[in-house]
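Participant: Pasting the sequence and the predicted model now:
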Amino acid sequence: MKRLLVALAAVAAFSAQANETLSVAATAVPHAEILEFVKPTLAQQGVDLKIKVFTDYIQPNVQVAEKRLDANFFQHQPYLDEFNKSRGSDLVAVAGVHLEPLGAYSSKFKKLDDVPGGANVVIPNDATNGGRALLLLQKAGLITLKDSSNILVTVKDIAENPKDLKIRELEAATIPRVLTQVDLALINTNYALEAKLDPAKDALVIEGNDSPYVNILVARPDNKDSDAIKKLVAVLHSPEVKAFILEKYKGAVLPAF
């Protein structure tokens, strides 16, 4: 009986402690996996982390802006800036967490030199990741852009295309599904990992760690300084999370803190 009372007291203490709910939108890999890793630690600090997984890049921002969710974790600053500009929202970055290098993949060719003239290439259709993909193609020597300093370049900004690449834009999440149907696909690391690709080994070319596209935790001006958000940031920036990222993703995802 005494043991039962002690156990019940422990449960009651834990329940009383985890009394603040924080809802965070995330894409599955690696964002939701990182959040799942920190969830027990946050619970010990009185925060009940609710993770809602999305497969697109639109709804996570929409639902935070509309106060249906508290925060999100899936995007980088250039994407957030473009979203706020196009939607008239005022979402804010709270903290940088990690970098997911964008890579070029092929199921048909082992190196970029093998990509033939007239090759079919797919890139993300959102402004920031599309520009990011084109900049990577330029870095690989496949195209030349009119203005390399513009991170929002589009296919209309290609100055030289010596291989006459046929570049098409698709929603980022769908690109891994068409990898076998095209010659080259520019894929965000989160979607590459979901598709069981190993960016460190499978990408024919990949961004370096000097990339400006650090993935960030995003909230609203009214809640960015809340205790729950602050606790989440502190845990996300802990040595334990850094070790988790390095061990689990083997260089495909890099800590940014």
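Facilitator: Good, I have the coordinates.

Participant: When you work out contacts or count neighbours from here on, use the C-alpha atoms and nothing else.
Facilitator: Will do.

Participant: For the spatially most central residue of the chain, what is the enclosing helix or strand?
Facilitator: The centroid of the chain falls nearest to F74 when counting by CA atoms, centre = their mean (4.1 Å). In the assignment (DSSP states H and E), F74 maps to strand 71-76.

Participant: Packing partners of that strand?
Facilitator: In terms of contacts (3 or more CA pairs under 8 Å, 6 or more residues apart in numbering; DSSP states H and E), strand 71-76 is packed against strand 20-27, helix 59-65, strand 214-219.

Participant: ok and the last one relative to strand 20-27, angle-wise?
Facilitator: Okay, so that is strand 214-219. If you take axes from the mean of the first three to the mean of the last three CA atoms, to 10 degrees, strand 214-219 sits at 140 degrees to strand 20-27.

Participant: got the angle between strand 214-219 and strand 71-76?
Facilitator: With the same axes, to 10 degrees defining the directions, strand 214-219 sits at 150 degrees from strand 71-76.

Participant: what's in contact with the host helix or strand of A95?
Facilitator: Assessed by DSSP H and E, A95 sits inside strand 92-99. Applying CA atoms under 8 Å, 6 or more residues apart in numbering, the external contacts of strand 92-99 come out as 77, 209, 211, 213-221, 224, 233, 236-237, 253-257.

Participant: Are any of these buried, and if so which?
Facilitator: Buried members of the contacts of strand 92-99, counted by 16 or more other CA atoms under 10 Å: 77, 213-220, 224, 233, 236-237, 253-256.

Participant: Check it against this one:
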Amino acid sequence: MKKWLSLLFVTVLLFVLAACGGGEEQPTEEETEAPAEEETEESATENGELETLVVGASNVPHAEILEFATDLLEERGIELEIVTFNDYVLPNQALAEGEIDANYFQHIPYLEGQIEEHGYDFVNAGGVHIEPIGVYSQEYESLEELPNGAEILMSSSVADHGRILMMLEQEGLITLSDEVDGVEATVDDIVENPKNLQFSANIEPAMLPQAFQNGEGDAVLINSNYAIDHGLNPFTDAIAIEDGEDNPYVNIIAVRSEDENNEEIQTLLEVLRSEEVQTFIEETYNGAVVPVSE
């Protein structure tokens, strides 16, 4: 009788164990939840929670600033794709053709000139920084040393001419007519030129550093972005530099007019004006690039 009861007990016990687990280990709570979390993260990416924003930019400093801002933008839900350009024409063409969502390389007068010339339906979404223009010379250590009849090389970009001439006027080298807005001034608006300076404006902006390094001209005026890109330090290599304060030539984010109020564009601008990015600009470029907050 005892043997029969023992056999019955063992049989029931085996039946219960088989019913509960089928001979397999049950997953722990952690094992059950981990795949769910992994799947959620993958689904978030696949479902497009990170919005892609494609921005065209000059190599230096624009693309470098954007690169620094990449992680900050990702935290805000934006995956930034940077397309670099080395001239002043293609970024606006690419924007007009929808190849990029915004560009970051130009100042306001240049944008306005491009809109007038090409009929672009662009707007200025906001300013980020200023790049002072520097005067470089292989032979002379100051503007005062420039000889009579000195050849001055400047950008072929008409939008920069007024800016350059105002700078030279502030330095006492020329006087412009009172009848013209300085931003729109041309060489023809010079009313006093004591040193009979000769102006040449047939070199593309990106080629000015090379012209300087080749010893062309007595003085060459170069935008800081191109100077830095060619290993020049505007504050140690230039014999004079434009005042960065209250400068109307702020570099901006330009977009198609229908995208001006897009959330991604506004977020981009907020990040580029953030304390983190402004500190990066100040510490990286030592005043050759000046951040703006509005």
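Facilitator: It's in. Everything quoted here is computed from the prediction, not taken from an experiment.

Participant: Now the TM-score, please.
Facilitator: TM-score for the superposed chains, counting by TM-score structural alignment, normalised by the length of the first structure: 0.92, backed by 257 aligned residues with a CA RMSD of 2.1 Å.

Participant: thinking again about what came up before, of all the helices and strands packed on strand 71-76 of the first structure, which one is nearest T128 of the first structure?
Facilitator: When these are compared by CA to CA, strand 214-219 sits nearest T128 of the first structure, at 12.7 Å.

Participant: Just put the helices and strands packed on strand 71-76 of the first structure in JSON lines and tack on distance to G46 of the first structure.
Facilitator: JSON lines is the format used below for these (distance: least, CA to CA, whole Å):
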{"stretch": "strand 20-27", "distance to G46 of the first structure": "6"}
{"stretch": "helix 59-65", "distance to G46 of the first structure": "22"}
{"stretch": "strand 214-219", "distance to G46 of the first structure": "19"}
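
Participant: which one of the ones you listed is the most hemmed in?
Facilitator: strand 214-219 (a mean of 25; mean count of other CA atoms under 10 Å).

Participant: got the contact list for the counterpart of V153 of the first structure in the second structure?
Facilitator: Aligned by TM-score structural alignment, V153 of the first structure pairs with A185 of the second structure. The contact partners of A185 of the second structure, by CA under 8 Å, 6+ apart, come to 161-162, 165, 176.

Participant: who wins for most neighbours among those?
Facilitator: L165 (24 neighbours; other CA atoms under 10 Å).

Participant: What does that one correspond to in the first structure?
Facilitator: So, by TM-score structural alignment, L165 of the second structure is matched to L134.

Participant: which secondary structure element contains its match?
Facilitator: Going by DSSP H and E, L134 of the first structure is in helix 127-139.

Participant: Just the buried residues of that helix, please?
Facilitator: 127-138.

Participant: biggest separation within these, which pair?
Facilitator: A127 and Q138 (16.6 Å).

Participant: ok so, going back, who touches the strand holding F74 of the first structure?
Facilitator: For strand 71-76 of the first structure, using CA under 8 Å, 6+ apart, the contacting residues are 22-27, 31, 57, 60-61, 64, 213-220.

Participant: corresponding residues in the second structure for the very next helix or strand once past that strand?
Facilitator: Downstream of strand 71-76 of the first structure, the next assigned helix or strand under DSSP H and E is helix 77-87. Mapping helix 77-87 of the first structure onto the second structure (TM-score structural alignment) gives residues 108-118.

Participant: tell me how far the strand holding A95 of the first structure is from the chain's mean position?
Facilitator: For strand 92-99 of the first structure, the separation from the chain centroid amounts to 10 Å (computed by CA atoms, centre = their mean, to the nearest Å).

Participant: compared with the second structure, how much does it deviate?
Facilitator: Taken over the aligned residues, the distance from strand 92-99 of the first structure to the second structure averages 0.8 Å (mean CA distance after the TM-score superposition for the first structure).

Participant: angle of that strand against strand 214-219?
Facilitator: Using the same axes, to 10 degrees: strand 92-99 of the first structure against strand 214-219 is 150 degrees.

Participant: tell me, the helix or strand following strand 92-99 of the first structure lands on which residues of the second structure?
Facilitator: Counting by DSSP H and E, the next helix or strand C-terminal to strand 92-99 of the first structure is strand 103-105. Here strand 103-105 of the first structure aligns to the second structure at residues 134-136, judged by TM-score structural alignment.
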